[in-house]
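>>> Kindly generate the corresponding structure for this input.
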Amino acid sequence: MEAHSLKNSLAIWQRLESRFMAAILARSMELKHTLLCTKKKENQSMEEYVHGIQTIAEYLSAINAPVSNADLIEYTLLGLGPDYESLVGPLTLFPEGLTFDSLGTKLVHQDARLCYQQSFEGTIPTPAFAALNSAGGVAAPSPSSGN
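Sure thing, here's the model as predicted:
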């Protein structure tokens, strides 16, 4: 329907509002879907992941469809892989007082810890471990035992 076929300015404004609201609703649904489906990629820093979630939330807020703090936390935790389960579990069970900002800080810290721990993978065992292993304290399963 063209504006010139409408009877008065009120009808024109109502028509514009209707079209605008339909576009906003579609964009809101798209952004919420993106938020729900956002996953932290293996090569992505935690800062980038959290910033991406925050950016989507800001877009939603700008179109008058804000995301609650609790939902934002839930979406963020849902996008994390199994490496973060040691942090996700307790945060899910005890969310009292948790904000998106404090969650971001905790996740960045956990990411740094994971990177630090991964730096030790493939290193030479400590002397204590080697001594324990040679003394028979740590037994590797033999191929014939079926383990």
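>>> C-alpha only now, for contacts and for neighbours.
Noted.
>>> Who are the packing partners of the helix or strand that contains Leu35?
Here Leu35 sits within helix 9-37, counting by DSSP states H and E. For helix 9-37, the packing partners by 3 or more CA pairs under 8 Å, 6 or more residues apart in numbering; DSSP states H and E come out as helix 46-62, helix 69-78.
>>> angle of that helix against helix 46-62?
160 degrees (axes from the mean of the first three to the mean of the last three CA atoms, to 10 degrees).
>>> Let's see this one next, to set against the first:
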Amino acid sequence: MQRGNRSVPDYLHAVKALVDEIAVIDHPISDDDLTLYVLNGLGPNFQEIAAPIRTREKSLLFKESHDLLVGHESYLRHLEATTQQQVITTNYPKGRTGSQGST
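All right, here's what the predicted structure looks like:
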């Protein structure tokens, strides 16, 4: 399952629903497998946070992963908004340059 255009909470909700359905048929998924499954479906914008999560010695619980990933998504949105604001500010004309009507 890929996140695609879904928000992280929507993506994680869909993953959790699938995991719960699989558990009903007596095939529970371990925290390690669930974490890897979630990280693999996030996409390239989450590589920065996925790498340290993958290398942890102790598995993260789903709730811990949820909190980290939602926080990272919020951080990415803040960066995007800041970058857009900087572009607008940089491109805003501050005054006219050159001479008009000089003879």
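>>> now the helices and strands packed on helix 9-37 of the first structure as a markdown table including mean neighbour count and distance to Leu93 of the first structure?
Formatted as a markdown table, these follow (neighbours: other CA atoms under 10 Å; distance: least, CA to CA, whole Å):
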| stretch | mean neighbour count | distance to Leu93 of the first structure |
| --- | --- | --- |
| helix 46-62 | 17 | 21 |
| helix 69-78 | 18 | 12 |
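>>> Quick one: closest of those helices to Gln117 of the first structure.
Closest to Gln117 of the first structure of these, according to CA to CA: helix 46-62, at 15.8 Å.
>>> with the second structure superposed, average distance for that closest one?
By mean CA distance after the TM-score superposition for the first structure, the fitted helix 46-62 of the first structure averages 0.4 Å away from its aligned residues in the second structure.
>>> What range does that helix cover in the second structure?
Using TM-score structural alignment, helix 46-62 of the first structure corresponds to residues 8-24 of the second structure.
>>> Helix, strand, or coil at Gln2 of the second structure?
For Gln2 of the second structure, the assignment made with DSSP: H, G, I helix; E, B strand; the rest coil gives coil.
>>> Closest to the centroid, which residue in the second structure?
Glu73 (3.6 Å; CA atoms, centre = their mean).
>>> Buried residues of the helix or strand harbouring that residue, list them for me.
Using DSSP H and E, Glu73 of the second structure falls within helix 62-91. For helix 62-91 of the second structure, burial by neighbour count (16 or more other CA atoms under 10 Å) applies to 62, 65-66, 69, 72-73.
>>> Of the residues you listed, just say which sits nearest to Asn5 of the second structure.
Glu73 (12.2 Å).
>>> Having no further points to raise, I will conclude here.
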